[in-house]
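Peer 1: Provided below for reference: sequence and predicted model.
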Amino acid sequence: MKPLPREQMDFLALRAKRKAMKLRQVDLADALGISERLYRQYESGEVDIPKTLAWYINTRIYPYVMKPAK
């Protein structure tokens, strides 16, 4: 299966990235400036993840959290 572009993310990828970053749902919701309830709706697939939010997670949050310690 071909990976999605940076500006697209499905709810399974969102959950996998959050778990890889070892963050709770409430922590990532807070970092994104959204309510925990809305974040849970994204992660459950109830609500589609906006392209801008997917881009922000993929290009700003995930690389920063996952960079190796120096």
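Peer 2: Arrived safely, thanks for sending.
Peer 1: hey, let's count contacts and neighbours off CA atoms from now on
Peer 2: Noted.
Peer 1: quick one: the helices in the protein?
Peer 2: Listed in chain order, the helices found in the chain under DSSP state H are 11-20, 25-32, 36-44, 51-56, 62-66.
Peer 1: Reformat those helices as a markdown table; add mean neighbour count.
Peer 2: Conversion of those to a markdown table gives the following (neighbours: other C-alpha atoms under 10 Å):
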| stretch | mean neighbour count |
| --- | --- |
| helix 11-20 | 15 |
| helix 25-32 | 15 |
| helix 36-44 | 17 |
| helix 51-56 | 15 |
| helix 62-66 | 13 |
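Peer 1: try it against this one:
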Amino acid sequence: MLLVFLGFLALGAWQVKRLFWKLDLIERVDRRVHAAPVAPPGPDVWSNVTADSHEYLHVRLSGTFLYAKNF
């Protein structure tokens, strides 16, 4: 019976830890989704791009469609 109780206690602690992880994830995603778009990182900072720093980052791009290169 003690082993079952300790198992349930471990599962409860894991669920609380998971809850805080999920709340942090939701807050990070919400903050980045509603942020204003920024210029994309240039080649000089590509080595510093990580999922933690650039996940769900809105970027602003512009360009010209090259119709001659379409096939």
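Peer 2: Great, that's in hand. Note that the structure is predicted; figures quoted are calculated from it, not measured.
Peer 1: Work out the TM-score between the chains.
Peer 2: The pair, once superposed, lands on a TM-score of 0.25 when counted by TM-score structural alignment, normalised by the length of the first structure; 21 aligned residues with a C-alpha RMSD of 2.0 Å.
Peer 1: helix or strand right after the lengthiest helix in the second structure?
Peer 2: Determined from DSSP H, the single longest helix within the second structure is helix 2-33. Sequence order places helix 51-54 as the next helix or strand after helix 2-33 of the second structure, per DSSP states H and E.
Peer 1: What is that following helix packed up against?
Peer 2: With contacts taken as 3 or more C-alpha pairs under 8 Å, 6 or more residues apart in numbering; DSSP states H and E, helix 51-54 of the second structure sits against no other helix or strand.
Peer 1: ends of stretch 18-28 of the first structure, how far apart?
Peer 2: The first residue of stretch 18-28 of the first structure is 7 Å away from its last residue (C-alpha to C-alpha, to the nearest Å).
Peer 1: thinking again about what came up before, and the longest helix of the second structure, which residues are buried?
Peer 2: Residues of helix 2-33 of the second structure classed as buried: none (neighbour count, 16 or more other C-alpha atoms under 10 Å).
Peer 1: Tell me how far residue 43 of the first structure lies from residue 27 of the first structure.
Peer 2: Taken as C-alpha to C-alpha, the spacing of residue 43 of the first structure relative to residue 27 of the first structure amounts to 13 Å.
Peer 1: got it, and residue 18 of the first structure?
Peer 2: Taking C-alpha to C-alpha as the criterion, residue 18 of the first structure is separated from residue 27 of the first structure by 9 Å.
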